[in-house]
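# sequence plus the predicted model coming up.
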Amino acid sequence: MTLSGGLSRPGERDRPIIKFTEIDWTLCLVLALIAGAGALMLFSIAGGSWEPWADKHLLRFGIYFILMIALALVDLRVWFSLAYPIYGVGLLLLVAVALVGDSSLGAQRWLAVGPVRFQPSEIMKIGVVLALARYYHGLSADSARLSWKLLIPAALIGAPVLLVAHQPDLGTAMLIALPGLAVMVLAGLSLRLIVVGAVGVLAALPPFIFFVLHDYQRNRILTFMDPEKDPSGNGYHIMQSKIALGSGGLLGKGWGLGSQSQLNFLPEKQTDFIFATLAEEFGFVGCVSVLFLYGVAIFMALRIASISHSHFGRLSAAGVTATFALYVLINGAMVMGMAPVVGVPMPMLSYGGTVMLTVMIGFGLVQAVRVHRYTEVTSGKGSLM
């Protein structure tokens, strides 16, 4: 028996069939629509062919969708008990990258285990959120607001961020740091400390840019401020992206008719700059439609976070949603020339299995928070008893 609106009684929530029906299938549909839009764009920029991108994109989404559903059925107390181990394994793998990682294009970001090659930094996008959510779950409101205990979450965020920035991978470092800071704020961080921290970051930016960043990273930022200064070099990406965005107009040139992408003027058209391809072929209307889908997904995920009965559930779902939202925000700003090019793809729309896997695992956690929203998560060791 269920309550009105399809919500199960707390006593019935552990039945497998009830768990399955508690999944937010509307959110699943929205994610499928975004991935479908990505497949259409990948088909277009390949000259009307499913290969080499669109077929793999859809296959990966299908596999990861099943994984998301499986993770949604995992008890929230299991997520709680695994939070620190996931973080710890991710941190050890980042150290391994620094010591024996594979290098490519001047960056040391990958680990190779036999034929498998992966980026451990992706694990930390979930690991940091889980570790922070577990830590704050057992912390008093006063300690979360302002106390020496805030050094612990600062260290939980700072350690992986420094290791990832050293690779160097500034975009991923931001996608670890900012959601972590969002969890701290949502946990009740003092407004005074937030203001002081923001002022400190702004003051540290100039010396960080000129004395810490690598030359190519510094050039990206300077080029972002004046791309016309080097139109055939560092400014090429931004200028071609702006041309594609502007040429699409209101309704676009039509599917498969984008000159910037079809004639290969637009770099990384299948990954970082796929949103510019969308703008050229489907115009302002197409861009707004896809951004609306992203907005719906973010709203629904935040609503799921708000209805969880556990502090761990609320913070973990909100942190994962913040990561997803930042993907969209950073890529959109980058494509429009409002932010430096940092290699952050548009989630579910861009081609790439690693980012899609991270996003779908994140939404598996969000769905688990919804399915187990009545679950009481105990502090301490996170026992299932």
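Good, I have the coordinates. Numbering: from 1, shown residues only.

# going forward, measure contacts and count neighbours with C-alpha atoms only.
Noted.

# measure the residue nearest to Ile86 when sequence neighbours are not counted to Val164 for me?
Once flanking residues are discounted, Ile86 sits nearest to Gly127: 5.6 Å by CA to CA, 6 or more residues apart in numbering. According to CA to CA, to the nearest Å, Gly127 and Val164 sit 14 Å apart.

# surely Gly283 meets Lys253?
Yes. Between Gly283 and Lys253 a contact is recorded at 7.3 Å, counting by CA atoms under 8 Å.

# which of those two has more neighbours?
Gly283 (23 against 17; other CA atoms under 10 Å).

# now do the SS call for Ser103.
Using DSSP: H, G, I helix; E, B strand; the rest coil, the structure places Ser103 in strand.

# quick one: contacts for it?
With contact taken as CA atoms under 8 Å, 6 or more residues apart in numbering, Ser103 is in contact with 109-110.

# my guess is the residue nearest to Ile86 meets Ala83, correct?
Yes. Between Gly127 and Ala83 there is a contact at 6.7 Å, judged by CA under 8 Å.

# what about these two, which has more around it?
Higher neighbour count among Gly127 and Ala83: Gly127, with 28 against 23, using other CA under 10 Å.

# in what helix or strand does that one lie?
Using DSSP states H and E, the element containing Gly127 is helix 121-137.

# contacts for the helix or strand following that helix, please.
Next helix or strand after helix 121-137 toward the C-terminus (DSSP H and E): helix 141-145. Residues outside helix 141-145 that contact it (CA under 8 Å, 6+ apart): 136, 149-150, 184, 187-190.

# structure two is appended below for comparative analysis:
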Amino acid sequence: MKRVGLMDQVSLVLTLMLALVGIVFVHSSTHSVPGQSLMWVKQTLYLATGMVIYTVLALSDYKRWVDRGNWLGILGILLLVAVLVWGHKVNGARSWFRFPMFSLQPSEFVKISTILWVTKYFSSIQERPSSLIEFSVSCLMIGVPVGLIVMQPDLGTALLYLPFFLIPNFLLGNKESIWVTCIGILFVGLIIGGVIFKPNWVFFLKPYQKDRIIAFIYPERDTSNSGYQVHQSKISIGQGGLFGMGIGKGKQTKLGFLPAQHNDFILAVVAEESGFLGMSALMVMFLVLFWRGLATAVEARDSMGSMLAALAIGTLALQTLFNGAMLTGLVPTTGIPCPLVSAGGSSMWTTCALLGLVQSVRAHRFVNH
């Protein structure tokens, strides 16, 4: 009970509020869609089980999970290999294990295992001067799961592994990370340039991935195929105005013009039905949640807790940023869900687990065992 009192109650309330907002808009976007009318019920069950995960992790000692980071990291890699062999294809990507009642996306859960693995490794080397060998090991630890995810192919989820490399290296002052970051940015620029000017050179991208990049650069060129989702998303956002059209009254939503409106593009539904004010309120809740998470990282009792909280919050913040930017075409469409709000069990459980670990870091600031 003592640890419950040390938890961040504001973050807990914000987590529940964001998830409940998600359920409301999942219902709004699916209640009239054949075969999806009970999606909100499933999302409610995902939230209930997610909060169990959240509570268990928040009340446990995060050090115990970090100490198991090596084994969990290896298990995560094995899961990614398994899904490449036995996984089910959805939208061209072999990213899912399908079960009778639900599906699981291993790359979501591997975020957790990789964060714990990276935290354990960097915590063990923080007292030693950084070297090229240690830097190379960290690149390998993160590069292997990222490579396996790219092979599915799922570039969107792979991008979310970026903080796993940047945050620990910057916290430890590794100069090599700055050079690798610059090289990475240059590489992305070359890929985009290659797709535009010499598409045949970028042989490792699937045709639909090239189409998405072209739609990102030239959104007005093809609003009926590759650029359709973003085009309809912009219409939804514009129709929302200041106050919105009302819950369940969005024209884009009701008429089915907006694809993936209950998961990847659910924020467009929020914008259409609750307007600028509703969308702003949602973003403020996210900002406060992430701000308090970063405060937990700063106030942690040790560098292990600080790194764990920073990695968890950095990952969720980047995911939210990418999802929001995707709606307006600021980044290519990548299939990244909005944490807590988008429909989906894997995303909900992973988000709750990461936030639960952050709560554990906060609750153990003054606990010695």
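The structure has been received and is ready for your questions. Just so we're clear, the structure is a prediction, and the values are computed from it rather than from any experiment.

# superposing both, give me the TM-score.
Superposed pair, TM-score by TM-score structural alignment, normalised by the length of structure 2: 0.91. Supporting alignment: 358 aligned residues with a CA RMSD of 2.1 Å.

# quick one on the thing from earlier: how close does the residue nearest to Ile86 of structure 1 sit to Leu91 of structure 1?
Distance, Gly127 of structure 1 to Leu91 of structure 1, using CA to CA: 9 Å.

# spit out the residues that contact the two alike.
Counting by CA under 8 Å, 6+ apart, Gly127 of structure 1 and Leu91 have no contacts in common.

# roughly how far out does stretch 16-29 of structure 2 sit from the chain middle?
Centroid separation for stretch 16-29 of structure 2 versus its chain: 17 Å, with CA atoms, centre = their mean, to the nearest Å.

# wait, Gly180 of structure 1 touches Val129, no?
Yes. Under the criterion of CA under 8 Å, Gly180 of structure 1 makes contact with Val129 at 6.0 Å.

# still on that earlier bit, the residue nearest to Ile86 of structure 1 pairs with which position in structure 2?
Counting by TM-score structural alignment, Gly127 of structure 1 corresponds to Ser113 in structure 2.

# that match: what's it in contact with?
With CA under 8 Å, 6+ apart, Ser113 of structure 2 has these contacts: 69, 72-73, 75-76.

# ok, and the residues you listed in structure 1?
Here is what carries over to structure 1 from the contacts of Ser113 of structure 2, by both residues aligned by TM-score structural alignment, their matches' CA atoms under 8 Å: 69, 72-73, 76.

# can I get these in JSON lines with secondary structure and distance to Met348 of structure 2?
Listed next are those as JSON lines, based on DSSP: H, G, I helix; E, B strand; the rest coil; distance: CA to CA, whole Å:
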{"residue": "Gly69", "secondary structure": "helix", "distance to Met348 of structure 2": "21"}
{"residue": "Leu72", "secondary structure": "helix", "distance to Met348 of structure 2": "20"}
{"residue": "Gly73", "secondary structure": "helix", "distance to Met348 of structure 2": "20"}
{"residue": "Gly76", "secondary structure": "helix", "distance to Met348 of structure 2": "18"}
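
# now distance to His364 of structure 2 too, for those residues, in TSV please.
What follows is the kept ones among the contacts of Ser113 of structure 2, written out as TSV (distance: CA to CA, whole Å):
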residue	distance to His364 of structure 2
Gly69	19
Leu72	22
Gly73	24
Gly76	26
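
# selecting buried members of these in ChimeraX, what would you type?
Selection of buried members from the kept ones among the contacts of Ser113 of structure 2 for ChimeraX, criterion 16 or more other CA atoms under 10 Å:
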select :69,72,73,76
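
# centre-most residue in structure 2?
With distances taken as CA atoms, centre = their mean, Gln319 lies nearest the centre of structure 2, 3.8 Å away.

# with Thr223 of structure 2 as the reference, measure out to that residue.
Distance, Gln319 of structure 2 to Thr223 of structure 2, by CA to CA: 25 Å.

# buried stuff in stretch 277-290 of structure 1?
277-284, 286-287, 290.
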